[in-house]
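Peer 1: I'll drop the sequence and a predicted model, then ask my questions.
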Amino acid sequence: MDIIVELNNVSKLFGTKKAVDHVSLSIEKGSIVAILGPNGAGKTTVLSMMLGLIKPSQGSVRVMGKNPKDIEVRKRIGAMLQEVSVMDGLKVRELITLIRSYYPDPLDISQLTPLTGLEEEDLNRFATKLSGGQKRKLGFALALAGNPDLIFLDEPTVGLDVTARRMFWDKVRTLTALGKTILFTTHYLTEAEDFADRVILFNQGIIIADGNPDDIKSRLTTCSVSFKSDDPHLREALLKLPHVSDVYEKEGRIYTITEDTDSVLASIFEHKYAVKDIRVEQGRLDDAFEQLTLQPEFDIKGEAN
């Protein structure tokens, strides 16, 4: 097992606020890892320490076995940030050529264009004149220009439509087939569910879930029975049922999280509860995300503390 990133007991303080609290983790080479969490959870601070942009207050961060600021590390990483700043007066081809010149073994432009979706006509346009979607492609190209082994993608598909997002992740899968390691953040939880090999979920500076998406979903939201109801006592009654780990309300629907949907449905019909629009659904990653980050009384196994 080749470890490309390792954090050992890392904390980061900004004044009196602890943004990251004794975090330890390791990331394997060739994997796609999603770093998730609500605003202020600590994920951006963790990524910044991995990139060598800030120092930990405690603990150690190693990237490819070295300090992230080491020049040998910087030669082998690439980063795509949310905002792509480009130089005035340069065409796309010229900008990519400039960034490639900083690295000892860069990718050829002929390799970058199929990987990023840039067209020949895009290369001859001024970078400042690109559309939002084209700028995302340019940002991806600049992150890959140095032929990095480790690639950081910060909200890489913001502003892209569904088709463009799927095409982007198809390209990312191509990179992992070449041995590249991908770390990304996203607010599109379906992306993490569909494309990540592993999800690391942060909240209040600590890791509250770590595993592949299916594992996290199976622990937290195996299945749900949801419906609409005006009965104020129904949630309390459902919580008393065997195999029910949680009952919560979202967007006007009551969700019952359970390992046995049949028994929940049987109880509803037996007691003739006033419900309508019943749905039975497999657990989703966004359900797990919500339970873990918004309902701290539930631990990693989805059980009440």
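Peer 2: Right, received. Where do you want to start? Numbers count the residues shown, from 1 in each chain.

Peer 1: From now on I want contacts and neighbour counts done on CA atoms only, so please keep to that.
Peer 2: Fine.

Peer 1: Please tell me how far stretch 187-205 is from the chain's geometric centre.
Peer 2: Put simply, stretch 187-205 sits 4 Å off its chain's centre (C-alpha atoms, centre = their mean, to the nearest Å).

Peer 1: Structure two is appended below for comparative analysis:
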Amino acid sequence: MLEVENLVVEYNAKERKRVLDNITFTLSKQKAVIVGPNGSGKSTFLKAILGLVPIKEGRVMVFGNNVKNVKNEVRVSSNLLEVYELVNLSVKDIIFLYADLKRANADEVLTKIKEVEVESILKSKPWRLSTGQQKIFGNVMALSMNSKLALLDEPFEGIDQVRRKKIAQMIQEFDGEIVMVTHEFDVLLKYFKDWPLYFMIEGKLAGGFRVSDIPRIYMNREEKPGYISKINTRYGTLSFTLNEGEVSLTSATNWEGIFEKISGEL
């Protein structure tokens, strides 16, 4: 179980740049997705859960433990490459190292890598891999190793359509909780229609939807009557409605396009 209460993360102590602004989020036996434009704080949110960034205010509880007090919780895993670059080893050696640390079966990871047909990465070091190969390696690690909570940052970045389908199947079959962040609506609608959906803009979180709602969701300037959720931004208040509104989420292929449209109208 993941419990995030009033989470605040700031970069640059002098300027006090707030990257995550009073985030509250709970995940219990679920798989959820967070979408938002680049720079909205999605990746930082995952890093906060992992204990990789300092928490200014609030708390993050994973399986009942505060991440400030417990490091390297073996039941939590991620596809973030920096987690696996801490040691200067080949992909194969990293797999066996983590399997030993987590008392897991390395063969499970090797089988998944074979299923995605990227066995060639095993002899390479992670930083030498292409973006797509790095994502595949990270995804496979996150979805294995006896993990009960997987944190997936843009899991389909740089991956071709055939392998996307295989990765999506692994994500669907994962026996645990998942927080996935992405900006790709087409992938979500194709593979993850029943997942809870959250929006993150300027470090603020809004929810109340499912992925299947995307074709019916509109973003609006200010608070529209009957809005489901809202976020206060530097542009003013943005609200989300169903079935009617100012900018439809399906009017662009991804979140970046939607945000460009709404910010252009503000």
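Peer 2: Yep, that arrived. What you see is a predicted model; the values in this text were computed from it and never measured.

Peer 1: Let me see the TM-score of these two.
Peer 2: TM-score of the superposed chains, computed with TM-score structural alignment, normalised by the length of the second structure, equals 0.72; 235 aligned residues with a C-alpha RMSD of 3.5 Å.

Peer 1: Can you tell me what residue 184 of the first structure aligns to in the second structure?
Peer 2: In the second structure, residue 184 of the first structure lines up with residue 180, judged by TM-score structural alignment.

Peer 1: so who does its match touch?
Peer 2: By C-alpha atoms under 8 Å, 6 or more residues apart in numbering, the contact list for residue 180 of the second structure reads 31-34, 151-155.

Peer 1: Residue 106 of the first structure too?
Peer 2: With C-alpha under 8 Å, 6+ apart, residue 106 of the first structure has these contacts: 100, 145-147.

Peer 1: Also residue 13 of the first structure?
Peer 2: 19-20, 56-57.

Peer 1: With residue 31 of the second structure instead?
Peer 2: Applying C-alpha under 8 Å, 6+ apart to residue 31 of the second structure gives the contacts 176-180, 195-196.

Peer 1: could you redo the last one with a cut-off of 6 Å?
Peer 2: By C-alpha atoms under 6 Å, 6 or more residues apart in numbering, the residues touching residue 31 of the second structure are 177-178.

Peer 1: any idea whether residue 29 of the second structure is helix, strand or coil?
Peer 2: Using DSSP: H, G, I helix; E, B strand; the rest coil, the structure places residue 29 of the second structure in coil.

Peer 1: for the one 4 residues further on, same thing?
Peer 2: Using three-state DSSP, the structure places residue 33 of the second structure in strand.

Peer 1: mind listing what it touches?
Peer 2: Here residue 33 of the second structure is in contact with 179-181, 197 (C-alpha under 6 Å, 6+ apart).

Peer 1: Just put those in a markdown table and tack on secondary structure.
Peer 2: Shown next, in a markdown table, are those (three-state DSSP):
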| residue | secondary structure |
| --- | --- |
| 179 | strand |
| 180 | strand |
| 181 | strand |
| 197 | strand |
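
Peer 1: Now render those residues as a markdown table, adding distance to residue 90 of the second structure.
Peer 2: Formatted as a markdown table, the contacts of residue 33 of the second structure follow (distance: C-alpha to C-alpha, whole Å):
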| residue | distance to residue 90 of the second structure |
| --- | --- |
| 179 | 27 |
| 180 | 26 |
| 181 | 27 |
| 197 | 36 |
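
Peer 1: how far away is residue 247 of the first structure from residue 296 of the first structure?
Peer 2: 14 Å (C-alpha to C-alpha, to the nearest Å).

Peer 1: The two: which is more packed in?
Peer 2: Between residue 247 of the first structure and residue 296, residue 247 has the larger neighbour count (other C-alpha atoms under 10 Å), namely 19 against 14.
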